[in-house]
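[1] can you look at this prediction? I've put the sequence above it.
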Amino acid sequence: MGIQVLIVEDEAKIASLMESYLRTEGYEVLTAGDGIDAVRLYSRSKPEIVILDWMMPNLNGLDTCRKLRQLGSPGIIMVTAKSEESDKIVGLEMGADDYLTKPFSLRELGARIRSLLRRMNPGGNDDAASVLRRGELVIREDGLQAFVGDREAHLTPTEFKLLHLLASKPGRVYSRMQLLRHAFADEFIVDERIVDSHISKLRRKLENAGQPYDYIQTVYGFGYRFGAEHEN
């Protein structure tokens, strides 16, 4: 079975164009006309990627994104006519991993999906090299998973990308811009403040999973680092 993509779009013509293109690219495609249907389809099929329109009837894209994040960790690309940077930040803070502004080309959509899939599966194998161990924290590249002891912290692809980078080099300080460029596609750079939002959520999820201390440390006025004392 190939990569499955869920298109959530209430304009039938746009949904049909995206579906036809993605099928020719080799993806398995599901379609939903509103957020309620999207949540139902995701619960049943757990697609890897969700293309999510912002403005929809019954349940808007932001609320749908929030519900999908409660159900799993798909890669979510928000699609909308809203082009203001503040709107993009709101979408990302709600859990989206990328953002496309209408109108966009189908080739751009395909490129964003491929980029997001690479971020979601940086290791691509299931051997010891794909596992990072930092104290009680275990990070699995192959499954896009992080565990504190035996409890999983259910991370979004963006949160996982940030954690993996920081934990790969304990003690090294990364600026917000470095983290932003690593976590998002090169062509999609937004306000550096969005990093703070993702780090805050990442810390909270690790804490809820039972972390005994704060692995991620703030370097005030610059960025973040993974505590060197947790290297082993």
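    Perfect, I can see it now.

[2] from here on, contacts and neighbour counts on C-alpha atoms
    Noted.

[3] for the protein, what spans make up the strands?
    4-8, 28-32, 49-53, 75-80, 98-101, 131-134, 137-140, 145-148, 151-153, 173-175, 216-219, 223-226 (DSSP state E).

[4] any chance of those strands in a markdown table, plus mean neighbour count?
    Converted to a markdown table, the strands of the chain look like this (neighbours: other Cα atoms under 10 Å):
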| stretch | mean neighbour count |
| --- | --- |
| strand 4-8 | 24 |
| strand 28-32 | 19 |
| strand 49-53 | 26 |
| strand 75-80 | 24 |
| strand 98-101 | 21 |
| strand 131-134 | 18 |
| strand 137-140 | 22 |
| strand 145-148 | 21 |
| strand 151-153 | 19 |
| strand 173-175 | 18 |
| strand 216-219 | 17 |
| strand 223-226 | 22 |
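
[5] as a markdown table, these with distance to Arg119 would be great.
    What follows is those, written out as a markdown table (distance: least, Cα to Cα, whole Å):
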| stretch | distance to Arg119 |
| --- | --- |
| strand 4-8 | 16 |
| strand 28-32 | 20 |
| strand 49-53 | 12 |
| strand 75-80 | 9 |
| strand 98-101 | 11 |
| strand 131-134 | 16 |
| strand 137-140 | 13 |
| strand 145-148 | 13 |
| strand 151-153 | 18 |
| strand 173-175 | 18 |
| strand 216-219 | 20 |
| strand 223-226 | 20 |
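
[6] between those, which one is nearest to Asn208?
    Closest approach to Asn208 among the strands of the chain is made by strand 151-153 (7.4 Å; Cα to Cα).

[7] elements contacting that closest one?
    strand 145-148, helix 193-208 (3 or more Cα pairs under 8 Å, 6 or more residues apart in numbering; DSSP states H and E).

[8] out of the ones you listed, the one nearest Ser105 is which?
    The nearest among the helices and strands packed on strand 151-153, by Cα to Cα, is helix 193-208 at 25.8 Å.

[9] hold the first one in mind and look at this next one:
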Amino acid sequence: MGGIRVVVIEDDLDMRNLLEAVLHQSGYEVFTAVDGRSGLELTRTAQPDVVTVDAGLPDLDGLEVLRQIRGFSCARVVMLTGRTHPADQEAAFEAGAADYIIKPFRPRDVRARIAALLQPSNPNAGGQRASE
């Protein structure tokens, strides 16, 4: 898995640390941000393959972060959220999310779903870093 970069945009410290640990154990290079604005900047500079975005960030709505990422990156974006309404999930996919995971979740499920997104046979796996 060497060389796979993941940006985690999550304001909850425990959740951010959990995601960082699980993804790092999977061999990914992990970068973290505590809010939407710093997450957008980190996504621009790190040029990740995958970005996880909490839907309920303190400064920008997660959907807005997703929309802005779509403006400059082909990274696969996974929304992590407590929002369970089907309209929220639909909005995320329409805005360009590759996956939508509802909290609470099992860490191994997040790891497996990110690995699946990175498989060449996955239609959402075709993104490239902006510099490529």
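    Looks like it arrived, so ask away. Just so it is clear, the structure is predicted and the values come from calculations on it, not from any experiment.

[10] quantify their similarity with the TM-score.
    The TM-score (TM-score structural alignment, normalised by the length of structure 2) is 0.89; 126 aligned residues with a Cα RMSD of 2.0 Å.

[11] deepest of the helices and strands packed on strand 151-153 of structure 1, which one?
    For these, the largest average neighbour count (mean count of other Cα atoms under 10 Å) is found in strand 145-148, namely a mean of 21.

[12] ok, the residue positioned nearest the centre of structure 1 - contacts?
    Central residue of structure 1 (Cα atoms, centre = their mean): Pro157, 3.4 Å from the mean position. By Cα atoms under 8 Å, 6 or more residues apart in numbering, the contact set of Pro157 of structure 1 is 73-75, 97, 119-120, 144.

[13] can you put the helices and strands packed on strand 151-153 of structure 1 in CSV and add distance to Arg181 of structure 1?
    CSV is the format used below for these (distance: least, Cα to Cα, whole Å):
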stretch, distance to Arg181 of structure 1
strand 145-148, 21
helix 193-208, 10
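
[14] between the ones you listed, which one is nearest to Gly91 of structure 1?
    helix 193-208 (10.4 Å).

[15] which other helices and strands contact the closest one?
    Using 3+ Cα pairs under 8 Å, 6+ apart, helix 193-208 of structure 1 is in contact with helix 85-93, strand 151-153, helix 157-168, helix 176-183.

[16] that older thread, mind checking which of the helices and strands packed on strand 151-153 of structure 1 is nearest Phe226 of structure 1?
    From these, taking Cα to Cα, the stretch that ends up closest is helix 193-208, at 11.5 Å.

[17] which residues touch that closest one?
    Against helix 193-208 of structure 1 from outside (Cα under 8 Å, 6+ apart): 89, 92-93, 148, 153-155, 158-159, 162-163, 176, 179-180, 213-214, 216.

[18] read off where the helix ranked longest in structure 2 ends up in structure 1.
    Ordering each helix of structure 2 by length in residues (DSSP state H) puts helix 13-25 first. Aligned using TM-score structural alignment, helix 13-25 of structure 2 spans residues 12-24 in structure 1.

[19] follow-up on the earlier one: only whichever of the contacts of helix 193-208 of structure 1 are buried, select them in PyMOL.
    The buried subset of the contacts of helix 193-208 of structure 1, as determined by 16 or more other Cα atoms under 10 Å, is captured in PyMOL by this line:
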select buried, resi 89+92+93+148+153+154+155+158+159+162+163+176+179+180+216
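
[20] starting at the chain centroid, how far to stretch 33-41 of structure 2?
    In terms of Cα atoms, centre = their mean, to the nearest Å, the centre of stretch 33-41 of structure 2 is found 12 Å from the chain centre.

[21] what's the answer for stretch 195-210 of structure 1, then?
    14 Å.

[22] what range in structure 2 does that stretch sit on?
    With TM-score structural alignment as the criterion, stretch 195-210 of structure 1 doesn't align anywhere.

[23] ok, now stretch 84-97 of structure 1?
    Going by TM-score structural alignment: stretch 84-97 of structure 1 matches residues 85-98.

[24] what are the buried residues along that stretch?
    89, 92-93, 95-98.

[25] Glu29 of structure 2 and Arg5 touch, don't they?
    Yes. Using Cα atoms under 8 Å, Glu29 of structure 2 is in contact with Arg5, at 4.8 Å.

[26] could the helices and strands packed on helix 193-208 of structure 1 go into TSV alongside distance to Glu19 of structure 1?
    Listed next are these as TSV, based on distance: least, Cα to Cα, whole Å:
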stretch	distance to Glu19 of structure 1
helix 85-93	23
strand 151-153	33
helix 157-168	23
helix 176-183	27
